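>>> just the structure for this:
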Amino acid sequence: MNSLSRRTTLGLIASGLAAPAFAQADYPSRPVTVIVPQAAGGANDIIGRLVSEKLSEVMGQRFVVENRAGAGGNLGSQAAARSTPDGYTLLVTISASQAINPALYARTGFDPVKDFAPVSLLGTVPNVLVVNPSFEAKTVADLIRMAKEKPGFYHYASAGNGTLNHLVGEMLKSRAGIDLKHIPYRGIAPALSDVIAGHVPITFANLPAAISQIQAGTVRALGVSTLKRNSFVPDVPTIAETVPGFDAELWIALYAIAGTPQPIIDKLVAGTHRALQAPDIKAKFAQQGAEVVTSTPAELAAKLDADLKVWAEIVKASGARIE
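As a prediction, this is how the structure comes out:
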């Protein structure tokens, strides 16, 4: 660099004009906060921690998870949306918060599209349709046939009004043209317990919550909600094999804050994809019933856009609303 260039650069730094470019080149130069808008111990939290640990390794700086639970994920998402868009606050969130809450809540306090910059998908977790072992239906086709023969006769349990497993049930009703009666519980554990006890024949649960009961034979799995079969339960067919196009997966994704400089986004995309290629990540995801999935920012943006439309339609049909 000649003396004129050095003087120009030093002058820009002194005036603050060149500082952002230098900051982007050095990113990350200090610890990065990864907000998880759900409580510790859930699938999103565990996956957020696994990915943050690997990002710390591949990007040479600590990525630290901060749980900010409340209002179905809205509180943590609000906090992230109000952060400085410098790459030092990120959001690991789930489709239930990002794609369903805008239709479900009267006020979320954040805009899932305008407030965030997509980085990459991290993984997917299927929901699984399970029934009491004594229930007559042995397949999804059986259940649909029985429900059409007796509209409104069969009941399904969920973790509560507006939860993903409630809305997956509403999606099946809509796509298959059947009428099932919804019984909301306060969480998936009591819903599963009543299915096991035979008080309610059907529920939709995320795979991590149901897998031990499926393996023990206390519930029987009829179908997973993803377009492809899950490697953790490969013998369980997809609901889409009976109801074409049925797709109600829970996805987990990494977002930066809207306005984050593109060079930082690019570094995060590259770092995330490297982190998810680590040999042990796939096995650790599988322990949570999740599968590793990556995407470009544009692919994640398109997925969110599509899901916002799908779930707005399902929420409206269900009548679910949280003020």
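>>> please count neighbours and contacts with C-alpha atoms only from this point.
Fine.
>>> for the chain, what spans make up the helices?
Along the chain, the segments classed as helices by DSSP state H run 3-15, 19-26, 43-59, 74-81, 95, 101-104, 140-149, 164-176, 188-197, 207-216, 262-276, 281-286, 297-318.
>>> how about these in CSV, adding distance to residue 114 and mean neighbour count?
Shown next, in CSV, are those (distance: least, C-alpha to C-alpha, whole Å; neighbours: other C-alpha atoms under 10 Å):
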stretch, distance to residue 114, mean neighbour count
helix 3-15, 31, 12
helix 19-26, 22, 13
helix 43-59, 22, 21
helix 74-81, 9, 22
helix 95, 16, 21
helix 101-104, 12, 23
helix 140-149, 39, 17
helix 164-176, 23, 22
helix 188-197, 32, 20
helix 207-216, 31, 17
helix 262-276, 16, 19
helix 281-286, 30, 17
helix 297-318, 11, 17
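>>> of all the ones you listed, which lies closest to residue 110?
Of all the helices of the chain, helix 74-81 sits nearest to residue 110, with 5.4 Å by C-alpha to C-alpha.
>>> run the chain-centre distance for the closest one.
Helix 74-81 has its C-alpha centroid displaced from the chain centroid by 15 Å (C-alpha atoms, centre = their mean, to the nearest Å).
>>> tell me the helices and strands packed up against that helix.
Here helix 74-81 touches strand 32-36, strand 89-94, going by 3 or more C-alpha pairs under 8 Å, 6 or more residues apart in numbering; DSSP states H and E.
>>> nearest to residue 156, of the helices of the chain?
When these are compared by C-alpha to C-alpha, helix 164-176 sits nearest residue 156, at 7.7 Å.
>>> from the centroid of this structure, which residue is nearest?
residue 94 (2.5 Å; C-alpha atoms, centre = their mean).
>>> list the contacts of that residue.
Residue 94 sits next to 44, 250, 251, 252, 253 when contact means C-alpha atoms under 8 Å, 6 or more residues apart in numbering.
>>> picking up where we left off before, distance to residue 226 added to the helices of the chain, as CSV?
Listed next are the helices of the chain as CSV, based on distance: least, C-alpha to C-alpha, whole Å:
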stretch, distance to residue 226
helix 3-15, 51
helix 19-26, 38
helix 43-59, 17
helix 74-81, 25
helix 95, 13
helix 101-104, 20
helix 140-149, 14
helix 164-176, 11
helix 188-197, 19
helix 207-216, 11
helix 262-276, 21
helix 281-286, 15
helix 297-318, 13
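>>> structure for this one too, so we can compare:
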Amino acid sequence: MHGLRRTGTERIRPMTIVVPYAAGGPLDKSARILAEGAQAQLRPIQVQNKPGAGGNLGADTVAKAPKSGNLLVMGAVATHAVNPWLYKNFPYNPVKDFTPIVLVARTPNVLVMSAERAKALDISTTTDLVKYMKAHPDQLKYGSGGNGSIGHIAGEMFKSLTNTRMPHAPFQGAGPALKALQDGGVDIVFDNLASSLPLIQGGKLKALGVTSLGSDDALPHVPSINSEVPGFNVSTWFGLFAPATLPAADAQKYATAFSKAMHSPAGKAQFQKMGLTPEELTLGGFGSFVRSELGKYEFLIKAAKIHID
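Predicted coordinates:
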């Protein structure tokens, strides 16, 4: 009946998880894992991709959704911690307009070069890269998924901490930036580990370091950039948010169901294939984490003088 299911005389509207980015990425895949795993405890769940404005379009749709309890967004570090400091006319409040449900995953970015380029320049570590950049300023170019993206912020932070110079080439998304890296259009990229992992494992990309404070289980032999460039720490995270109008009882029910789906054997196995480990934070704990990240990126973005408009 047009997506509605009858239970006696009651109609149950399907729940929708809005993914504010294009299909196929880690957030989209994660949303589909959660939709499949939690619908038995909740209701039918569908996933809708609504990309645009760096993720703001999809997130704003949920922020302003009517009080129905059937719309969630797979928000991320960009939509809830980075973008508020990049756009002058930001459309929503990342804290007041949402009810945090569950932090799904945290994953570092990874500093990558094409394996061929790294070999040609004799670069195998972050320290090697810094030495080359100091000896050849402005000769290497870094690509990112766009102005204000995590890859852009990571690149500017890296230049600042190492006192080096390299031009930035923004692309319309992380996918095109990664393709440019493989094609030789740019020399390095700070990419999401989940998307780069297959190319690293396949020998096409050389991983120089991960952007978290320590190494990552998916790449145990790749050191953190922080171990060679002290103070460097930029990670990607994403999780489910509901509109602020969601009743507390429903928020608790959703958090329980999605956490169960994430930590089920099937859910963990699917996340592991992407190099991700499901997280534990829900509700208030997740909310505190978001507020902390919002303050962190306010400092980083203002210090680097990054802006969109």
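>>> got a list of what the residue mapped onto residue 165 of the first structure from the second structure touches?
For residue 165 of the first structure, the aligned residue in the second structure is residue 151 (criterion: TM-score structural alignment). Shown in contact with residue 151 of the second structure (C-alpha under 8 Å, 6+ apart): 109, 143, 144, 145, 189, 190, 191.
>>> the fourth one reaches residue 177, doesn't it?
Yes: between residue 145 of the second structure and residue 177 there is a contact under C-alpha atoms under 8 Å: 5.9 Å.
>>> residues in contact with both of the two, list them for me.
Common neighbours of residue 145 of the second structure and residue 177 (C-alpha under 8 Å, 6+ apart) are 170, 171.
>>> what residues are up against residue 122 of the first structure?
Applying C-alpha under 8 Å, 6+ apart, we find residue 122 of the first structure in contact with 251, 252, 253, 254, 276, 292, 293, 294, 295.
>>> again, only using 6 Å
By C-alpha atoms under 6 Å, 6 or more residues apart in numbering, the contact set of residue 122 of the first structure is 252, 253, 292, 293, 294.
>>> counterpart of the first one in the second structure?
Aligned against the second structure by TM-score structural alignment, residue 252 of the first structure finds its counterpart in residue 238.
>>> look at that match and say how many residues are nearby.
23 (other C-alpha atoms under 10 Å).
>>> ok, for it, nearest residue in space, not its chain neighbours?
Sequence neighbours aside, residue 76 is the residue nearest to residue 238 of the second structure in space, at 3.9 Å (criterion: C-alpha to C-alpha, 6 or more residues apart in numbering).
>>> what residue of the first structure matches up with the one you found?
In the first structure, residue 76 of the second structure lands on residue 94 (TM-score structural alignment).
>>> how much space between its match and residue 131 of the first structure?
Per C-alpha to C-alpha, to the nearest Å, residue 94 of the first structure is found 26 Å from residue 131 of the first structure.
>>> same thing with residue 182 of the first structure?
Residue 182 of the first structure is 14 Å from residue 131 of the first structure, by C-alpha to C-alpha.
>>> compare these two (neighbour count), which wins?
The neighbour count for residue 182 of the first structure versus residue 131, taken as other C-alpha under 10 Å, is higher for residue 131 (27 against 21).
>>> distance of that one from residue 184 of the first structure?
To residue 184 of the first structure, residue 131 of the first structure is 16 Å away according to C-alpha to C-alpha.
>>> what's the span of stretch 166-185 of the second structure, first residue to last?
Across stretch 166-185 of the second structure, first to last residue, C-alpha to C-alpha, it's 14 Å.
>>> which outside residues touch it?
The contact list for stretch 166-185 of the second structure (C-alpha under 6 Å, 6+ apart) reads 114, 138, 140, 141, 142, 143, 144, 145, 146, 147, 186, 187.
>>> and the third one? What does it align with in the first structure?
Spelled out, that is residue 140 of the second structure. Alignment note: residue 140 of the second structure maps to residue 154 in the first structure; criterion TM-score structural alignment.
>>> look through the second structure and tell me its longest strand.
Identified as the longest strand of the second structure according to DSSP state E is strand 98-114.
>>> quick one: that one to helix 248-263, angle?
For strand 98-114 of the second structure against helix 248-263, the angle by axes from the mean of the first three to the mean of the last three C-alpha atoms, to 10 degrees is 30 degrees.
>>> so what angle separates the directions of strand 98-114 of the second structure and helix 126-135?
Going by the same axes, to 10 degrees, strand 98-114 of the second structure makes 70 degrees with helix 126-135.
>>> and strand 98-114 of the second structure, what's buried?
By 16 or more other C-alpha atoms under 10 Å, the buried positions in strand 98-114 of the second structure come out as 98-114.
>>> now it, how far from the centre of its chain.
That offset, for strand 98-114 of the second structure, works out to 4 Å (C-alpha atoms, centre = their mean).
>>> which residue in the first structure aligns with residue 56 of the second structure?
Aligned counterpart of residue 56 of the second structure in the first structure: residue 74 (TM-score structural alignment).
>>> from residue 183 of the first structure, how far out is that match?
Relative to residue 183 of the first structure, and taking C-alpha to C-alpha, residue 74 of the first structure is found at 24 Å.
>>> can you check residue 248 of the first structure too?
Separation of residue 248 of the first structure from residue 183 of the first structure (C-alpha to C-alpha) stands at 20 Å.
>>> kindly report the same for residue 308 of the first structure.
Distance from residue 308 of the first structure to residue 183 of the first structure, by C-alpha to C-alpha: 25 Å.
>>> same check on residue 89 of the first structure?
Residue 89 of the first structure sits 39 Å away from residue 183 of the first structure, going by C-alpha to C-alpha.
>>> and stretch 246-253 of the first structure, end to end?
21 Å.
>>> and if you look at stretch 242-260 of the first structure?
Stretch 242-260 of the first structure has an end-to-end distance of 43 Å (C-alpha to C-alpha).
>>> can you list contacts of that stretch?
85-86, 90-95, 115-126, 225-227, 240.
>>> residue 136 of the first structure: neighbour count?
Counted with other C-alpha under 10 Å, residue 136 of the first structure comes out at 12.
>>> and it, what's its match in the second structure?
Matched to the second structure by TM-score structural alignment, residue 136 of the first structure sits across from residue 122.
>>> kind regards, and thank you for your time.
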